[in-house]
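Participant: Sequence first, predicted coordinates after that:
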Amino acid sequence: MLSGKYKVLYQQLTSEIDTKRIFHDPLHTLAFGTDASFYRLIPKIVIKAKNEEEVSFILKESSKLGIPVTFRAAGTSLSGQAISDSVLVIAGNHWTKFKIDSDGLKISLQPGLTGGKVNSLLARYGRKIGPDPASIDAAMIGGIAANNASGMCCGTAENSYKTIASMRVIFADGTVLDTSDPESKHQFSQTHPQLIQDITEMAASVKDNAELAGRIARKFKMKNTTGYSLNALVDFADPFEIIEHLMIGSEGTLGFIAEISYKTVVEHPFKASSLMVFPDIEKACNAVSLLKSAPVSAVELMDRAGLRSVEDQAGVPNYLKTLSPTASAILVETRALHQDELNQKIKVILDTIKIISSEIPIEFTSIPSEYALLWKIRKGMFPSIGAIRKTGTTVIIEDVAFPVARLAEATLDLHRLFEKWEYREAVIFGHALEGNLHFVFTQDFGSQSEVDRYANFMSDVADLVVSKYDGSLKAEHGTGRNMAPFVEKEWGHEAYQLMKQIKQIFDPQNLLNPGVILNNDPKVHLQNLKPIPAASEKIDKCIECGFCEPTCVSAELTLTPRQRIVVYREMASLARSGHEPHIAASLAKSYQYAGNETCATDGLCATACPVKIDTGKLIKTLRKEEIGEHQNRAVWIADHMSGVTSSVRGALSIVGFFHTVLGTPIMKGISGGLRTLSGNRIPLWNPFMPHGAKKINTSQLQKAKTDKKVVYFPSCINRAMGVSKENRKEKQLSEKMLELLNKGGFEVIYPENLNSLCCGMAFSSKGYTEAGIKNSNELEVALLNASENGKYPVLCDMSPCLFTMKENMKSGLKLYEPVEFILDHLLSNLEITPMQETITVFPVCSMKKMGLENKLVELAEKCATKVVVLETNCCGFAGDRGFSFPELNEHGLRNLKIQLPEGVRYGYSTSRTCEIGLSLHSGISHQSIVYLVDEVSRAKDVVG
């Protein structure tokens, strides 16, 4: 419960901000207060601010009460700069507006867009933003700018500091400044004359101090995010340019970046990469030094331990496992506007390094799938290393920079420190072209001796980087709490006092993210260390990096995968210890809905996770535990699938009849009322709910005169669900599929006892594991018999069911969902006349997990003149969860209508239940893409 000044603040905030976006309960403060660092602070209040007015109001009210405020966006920060034990303001889902100049040379962005999303917006212009951190698909613009994140290709020339065009800033007193607007700057000069004067005088003073100005300039020739961006005082004279550049890398300690405009950079269309392996780290570093003058875009160093950490990942070259014990590699990329230019650059690069012997022959690849895999491996190296740590330990990544000319020497020195302090599992990788190295190691903070070992190691690292090499203690991950005690050591007393002066000018009450960047406590980096207790083998590898969050349909509605894991770990820890039973009870109660019931269990989180953690599997386990002895009831249902399907067909037909008689408005009113009276236990009807399907009569199947055969398994959902009211003149999918297969020259075989068969997905997703396995095994046996032990392909008409079959069935069956089967087996026998229409397609989660979304687009483009791909992670229908928890489906498709082209009439997908949700939230009837293919095709004439 809130008390004291926090209770007063909460009451003030609720007068202007929706209470649904203000949290102070144990679950949400824990979940939203977690970032990717190895620190933990639990905020008193979390606020999902909606706009500038709300942020300004929060700052004004907090200032009156002397309450600190911290800002965060994605929370991928690694140095403890996005956590708070006071008030945490999240700029996420509400902060996604953008504006692109007509030529794409500039883009204005709110802080809640991920860097990956921004680059996808700029792709059609052949442009991108300069910063390119490894976390770009998860990291949001607010954090990228506030940390001056750089990455693998941007170096120091294309980071946020160098590519900023303008900025909207909200200061500690709530004042908004737009550096692109002369009137805003004039008003700010009138209301804040002292700040302008102080900044102007400070810059002039630094420029007059030749020794200090020279040191600042030298320090920022290499990557450096330790402390504030003092180079702003050297590089600029205009106070507003100084202000906006000081904000870059300020980690929310000087103000809130409400909008930033970037000058974009060229996204070269032609690329090639090479993983160059050398006998040892010294030769690899020597190659880096040579490549500094070569036409390369990026050079990433990976030592032997780093290569070993990823050698078992899918798609990784097999030769990694056979490398010598001292081998090290550099991943090199070069880019060009034209193929000839690319070829010439490759030749120059190879000539440049030919004097250094390699362990394997050096080759470049310009095949996108091949070089994308190499870079995916590199980007996921930090979490991958964290995943192989001992359970219960913490993974730590440090981020330093050395002069490139001394990189080999410095790297060997780091290895000696690892040996000295017995971090024998430590690995080194990083942006070698800039002398920027990341080193990753695992740490047990469970005893004081281990904390002391870490403290002594970090002290030695600081001495090495600063005293021997005059390098950067933080090159791109930001100072945070992690390096705050060492800022003065790196910069010296005079520059450090300058930083303290800057903080005083912008935040005289020290209320903006206090303790970050500047901190008088020499041991702050050893406090508030995050526990990572063992909780479940399904999620113990998670390091809470947050890469999964952009893929999750329930993000911003309830919890993300990372947040589900964070809270579950805490619940497991409290259960073991028996401490704070009231907190444990509160978490368990809240988790039932936020963690369990609103999880779609779609597994998309695993596609973004570098170590493939599927949080949905954890939730399915929880559902299984919750069900307990009721497993037998599900097994009984599984044994009687024919009757169950028949009952569902009958129920749907009755509901469909009343819909026809009563009409949509009355049916909505009745169903909504019944759901309310039942406490939301009765599923919510919607007007696109289909009529019951007609039972498939397998005995009436006509044998075609062809040698080509296919086993067709209509899913139980499509055997139960017929057409919706708006498509009542259409045939149901099972009939349409049969016609299309015959048209394509195939004889159809149904498995025996078809009406009793099910893939098991409907059971396993709810935690009825035994019933799910039973159904899956029975179906596999039936399909093996029907296909003559895999002689004939097997087609299922729903992608989610097919994905479940692929996961469960290991007997060598050739399994297809509709899109892949049509492309691979039917099109050659069909003549297509494309529909003269714009259509939309939606790749469901299972298609994405199988890597088939591009094939869906390919097929659609053969069948229509224009295809628009609807962009959303998951529709949130999640089997039948869209009926029981319709808010999940509504949330997942909240941005659907704005994507629809004007006049579009047709939408297609490959999952019946998902199509119901898509129809409901788009207003356009969605069907299986089988209907589209059938409509635009006819059998090819047989010659001869």
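Facilitator: Thanks, I have the structure now. Numbering: from 1, shown residues only.
Participant: Going by C-alpha atoms from here, please, whenever you check contacts or count neighbours.
Facilitator: Fine.
Participant: how close does Met737 sit to Gly143?
Facilitator: Met737 sits 49 Å away from Gly143, going by Cα to Cα, to the nearest Å.
Participant: who has more neighbours, the two?
Facilitator: For Met737 and Gly143, the more surrounded residue by other Cα atoms under 10 Å is Gly143, and the numbers stand at 30 against 22.
Participant: Confirm the more buried one sits in a helix?
Facilitator: Yes. With DSSP: H, G, I helix; E, B strand; the rest coil as the criterion, Gly143 is assigned to a helix.
Participant: Spatially nearest residue to it (excluding sequence neighbours)?
Facilitator: Closest residue in space to Gly143, ignoring its immediate chain neighbours: Ala73 at 6.2 Å, by Cα to Cα, 6 or more residues apart in numbering.
Participant: That neighbour reaches Leu88, doesn't it?
Facilitator: No. Between Ala73 and Leu88 no contact is recorded; they are 10.3 Å apart, counting by Cα atoms under 8 Å.
Participant: What's the separation between Ser536 and Gln313?
Facilitator: Taking Cα to Cα, one finds Ser536 at 22 Å from Gln313.
Participant: At which residues are the strands of the stretch 401-550 of the chain located?
Facilitator: Using DSSP state E, counting those that start in this stretch, the strands assigned to the stretch 401-550 of the chain run over residues 427-431, 436-443.
Participant: so which of these is the most packed in?
Facilitator: Most buried of these by mean neighbour count (mean count of other Cα atoms under 10 Å) is strand 427-431; its value is a mean of 25.
Participant: Distance from that one to the middle of the chain?
Facilitator: 23 Å (Cα atoms, centre = their mean, to the nearest Å).
Participant: Packing partners of it?
Facilitator: Packed against strand 427-431 by the contact rule (3 or more Cα pairs under 8 Å, 6 or more residues apart in numbering; DSSP states H and E) you find strand 298-302, helix 304-310, strand 436-443.
Participant: Below is an additional structure, to be compared with the one above:
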Amino acid sequence: MLPDNYLQFKTALSRTILEGQLITNPLLLLAYGTDASFYQLIPKMVVQVHNENEAVTVIKNAHKYHIPVTYRAAGTSLSGQAVTDSVLMVATHHWKNYEIFDNGLKAKFQPGIIGGRANILLAPYGRKIGPDPGSINAAMIGGIAANNASGMCCGTAQNSYNTLADIRLVFYDGTVLDTSDEKSKQNFLVKHPEIIQKIETIRNKIQNNQVLLNRIKRKFKIKNTTGYSLNAFVDYHNPFDIIKHLMIGSEGTLAFISDITYNTVINYKYKACTLMVFETIEKACSAVPFLKESPVAAVELLDRNSIRSIENDEQAPDYFKTLPESSCILLVECQANNVQEMVEKQQKIIVSVAAIPTYKPFEFTSEPKQYAFNWKTRNGLLPSTGALRKTGTTCIIEDVAFPVDRLAEASIALKNLFAELQYQDAVLFGHALEGNLHLVFLQDFSTAKEVQRYATLMDRLTDLVVNQFQGSLKAEHGTGRNMAPFVEKEWGEQAYQIMIEIKQLFDPNNLVNPGVIINKNPKIHLENLKPSPPTHEIIDKCIECGFCESHCVSEGLTLSPRQRIVVGREISRLKKSGKNTERLKLLRQQAEYYSDQTCATDGLCALVCPVKIDTGKYIKAVRRSKISSKNRKRAQYLAKNLDKVTKAGRLGVKSIHFFQTLLGNKTLYSVSKVFRKISGNKIPQWNSAMPTATQTKVETSVLYPENELKVVYFPSCINRTMGKSADYPKTDVDLIVQTEILLKRAGYSIIYPEKINNLCCGMPFSSKGYKRAGLQKEAELEQHLLQASENGKYPVLFDMSPCFYTFMETRQNSNLKIYDPIEFVLDFVLPKLPVKSPRKEITLFPVCSIKKIGLEEKLMEIGKRCAEKVHYIDSNCCGFAGDRGFTHPELNQYGNRHLKEQIPSTCKDAFSTSRTCEIGLSEHSNVNFKSVFYLIDEVTR
């Protein structure tokens, strides 16, 4: 039950903010109560704000009812600055607006835009934002600016602080300040003269104190995000310029960032990198000052333990495993606008380090796969290192900076400290040009002794960084909670007191993200530690970094992969403890819908997870654990009699199509909705793209035996059940017939396997947790395909990408030569059927399976051959997820919420490679989606 002031707060918000945006559901509060740090606080309420007016409403009422509020975007922060036990205000999905000015020289972004997306928007102008954190494809603009995140190439010159043009802010009382608007600044001056006066007072105090002034200048010669950006008082005189730069790195403790305008930087056309391997870390560090004087774009340091965390990757070079224990790698990046400039820069870089011998020769590469792997090695180090930890321990990352000329000495001191305190697996990597090192180590928080060991490490670490090397305790990850107790130690009493004055000035009641940066509790870094109990082997290595969330179709509707893991871990913890059984029961009940039923299990999360965690497979395992023996037997019966199932399916969709013709789409949709509601959502939801039964009877046979070429054709059970939708042209035939026509025209004899009507890839069973039935169907299919293809002599064509992927994933060692529709068309059909009448434009949708196989480029190649212009839908999973589009239509609707805006009005139909996905895509786009086989047949005639 919420305290009285929170109830009053919620009531006040509900007058203007929709009830669904005011979250008090225990499971969702738990899910949102995590970021990428090792802290966990469960909020009392989560408010999803959709625009600035709603943000103002939340902030003003939080002030009125004296309720702490924390602002949050992606939650990829590492120091505990995005968690709270009060109110969490989330600004993500509806904060995607942007403007690009001056031919790309400036760009304004709302806080919910992912950094990588901002760079995509700027790419046509040859520009990008300056900050380039390793989490750029997950972190959002709001957090990038609020934490002054930097990264590999930006250093300090191109971070948010130094590329900031203007900013729009909402302060503690709801006052809005837009620094690009003179009228807004004048209004702010009238409303808050005390803030302007105090800023000027602090500025003058610093300017008149030579010792403090010099200290601030020295501290910001290297990367530093410890405390507030006091350099704003040194670098700027105008109070509004000081205010906007103070907000950078303030971690949401001073104001809410409503939008930010960046001065963009050059996005060089040509890029290359190399791995310089040195025998020792000292030699590697000694090369850094020379590289700093050369035309490098980035220099990343990776110690031996860093390399070990990635050496088993299938793309890793063999020599990674044989490097000496003392070795160290520098990943060096070179960028240029033309080839000649690139050659010249590379030569200068090579000459600059010629005096320092490398362990092995090196050369620069622009080859896409090698280049991508080199950077994947660096960008995924935190999660990939964390994945090596012992189950139940926590992966911690600290982030320090040293003067570059003392980097080697500091690196050795850090390694000695870790060895002394028995952190044998500690990893050292970072941005060598800036003297910025990330320290990743594994920590057990389950005993008081282990917590004390961590406390000792932190005390010793701060002493080493501050007193021995005059460095920064936080270089780019923000102060957060884990370094808040040590801010005064780094900055000294005078500077720290100014920081307290800044916090009190902008947040007089200490309600804006309290406890972060400024915290009187000397033990706050040892409290609210996130539990990491053993849960399931698939997810135990997850460090909750949040990289997966941008690729999840249900994120924002129910849960993201990270949140599913958080919920699963809490259920596991409660189950093991035997305590709080009521909470355990409640979470299990709510997880049924939020975690299980609305997970598409498409596996796209694994594509962006540095350690390839497929949360979909975890959810399938959860489903499997809940299946009764009775249902298992039922599934095996259905698997054994699949021909009867598809026959019944044809009868069902034929009956529904009859009522569609009789009643019309609108009436049938309303009727089906009523019946679904009465059934408690157990009856699937009909939609207008629902097809009728196929008219095609498939029998074991050989078609067109006169043709010399041979192919085994496996039509999926879906296509053996479903035929055309109502929106298909009358001249179209069922997909199976269309495929037969196309193969015949390409000169193929078609072989149908024995017992074709009882064959299936197993996906309908395995996706629901019936693993045994799924494997049974896969094995049966393999046996009949081997027989039909004469043990792999002839290629096998699958007519749906998901079926191909399901079979391929578990049968990789088979003798069969199996093909997805895309690859078969590109490699075997189009060479024999030249395009004669290309379309002016087409729209293509890559289904999840295509992305996981890596066939997106080949689908695009088909599009380019078949049309003058190709519209490629940039989307995650469509949310149909096999049959979820019928059983949980809200998932399909949510997944396609941006579909219409990506399809031009001139496109009347579109193409893909999965029948069920095409049903959902057609429903939510008003465009007829169908198989690429129809397109190929049309344009080659």
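Facilitator: Good, I have the coordinates. Nothing here was measured: the structure is a model prediction, and the numbers come from that model.
Participant: still on that earlier bit, distance to Thr365 of structure 1 added to the helices and strands packed on strand 427-431 of structure 1, as CSV?
Facilitator: Output for these, formatted as CSV (distance: least, Cα to Cα, whole Å):
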stretch, distance to Thr365 of structure 1
strand 298-302, 15
helix 304-310, 19
strand 436-443, 25
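Participant: Gln927 of structure 1 is nearest to which of these?
Facilitator: Evaluated with Cα to Cα, these place helix 304-310 nearest to Gln927 of structure 1, the distance being 41.4 Å.
Participant: Now the residue nearest the centre of structure 1: closest residue in space that isn't a chain neighbour?
Facilitator: Nearest to the geometric centre of structure 1 sits Pro550, at 3.6 Å (Cα atoms, centre = their mean). Distances taken as Cα to Cα, 6+ apart put Ala138 closest to Pro550 of structure 1, at 6.1 Å, once the chain neighbours are dropped.
Participant: my read: that neighbour touches Ala74, true?
Facilitator: Yes. In this structure Ala138 of structure 1 lies within contact range of Ala74 using Cα under 8 Å: 6.8 Å.
Participant: how many neighbours does the aligned residue in structure 1 for Ile818 of structure 2 have?
Facilitator: Using TM-score structural alignment, the partner of Ile818 of structure 2 in structure 1 is Leu815. As a burial measure, Leu815 of structure 1 scores 20 neighbours (other Cα under 10 Å).
Participant: Nearest residue to Leu815 of structure 1 in space, please, no chain neighbours.
Facilitator: In space, Leu815 of structure 1 is closest to Val794, 4.9 Å off (Cα to Cα, 6+ apart).
Participant: gap between that neighbour and Leu813 of structure 1?
Facilitator: Separation of Val794 of structure 1 from Leu813 of structure 1 (Cα to Cα) stands at 7 Å.
Participant: Stretch 355-369 of structure 1 spans what distance, first to last residue?
Facilitator: 30 Å.
Participant: how much does the lengthiest helix in structure 1 stray from structure 2?
Facilitator: With secondary structure taken from DSSP state H, structure 1 has its longest helix at helix 641-662. With mean Cα distance after the TM-score superposition for structure 1, helix 641-662 of structure 1 departs from structure 2 by a mean of 1.5 Å once superposed.
Participant: helices or strands up against that helix?
Facilitator: Under the contact definition 3+ Cα pairs under 8 Å, 6+ apart, helix 641-662 of structure 1 sits against helix 716-720.
Participant: Show me the strands in the stretch 601-750 of structure 1, by range?
Facilitator: Taking DSSP E, counting those that start in this stretch, the strands of the stretch 601-750 of structure 1 run over residues 709-713, 747-749.
Participant: Please identify the deepest-packed of the ones you listed.
Facilitator: Compared across those, strand 709-713 shows the largest average neighbour count, a mean of 24 (mean count of other Cα under 10 Å).
Participant: how distant is that one from the center of its chain?
Facilitator: Relative to its parent chain, strand 709-713 of structure 1 has a centroid offset of 37 Å by Cα atoms, centre = their mean.
Participant: Tell me roughly how far it lies from structure 2 on average.
Facilitator: Strand 709-713 of structure 1, aligned to structure 2 and superposed, deviates on average by 1.1 Å (mean Cα distance after the TM-score superposition for structure 1).
Participant: Flag every buried residue along stretch 88-104 of structure 2.
Facilitator: Leu88, Met89, Val90, Ala91, Thr92, His93, Trp95, Lys96, Tyr98, Ile100, Gly104 (16 or more other Cα atoms under 10 Å).
Participant: does the third one really touch Asn51, like I thought?
Facilitator: No. No contact is recorded between Val90 of structure 2 and Asn51 when judged using Cα under 8 Å, the distance being 10.7 Å.
Participant: still on that earlier bit, I'd like to know how many residues surround the residue nearest to Gly143 of structure 1.
Facilitator: 25.
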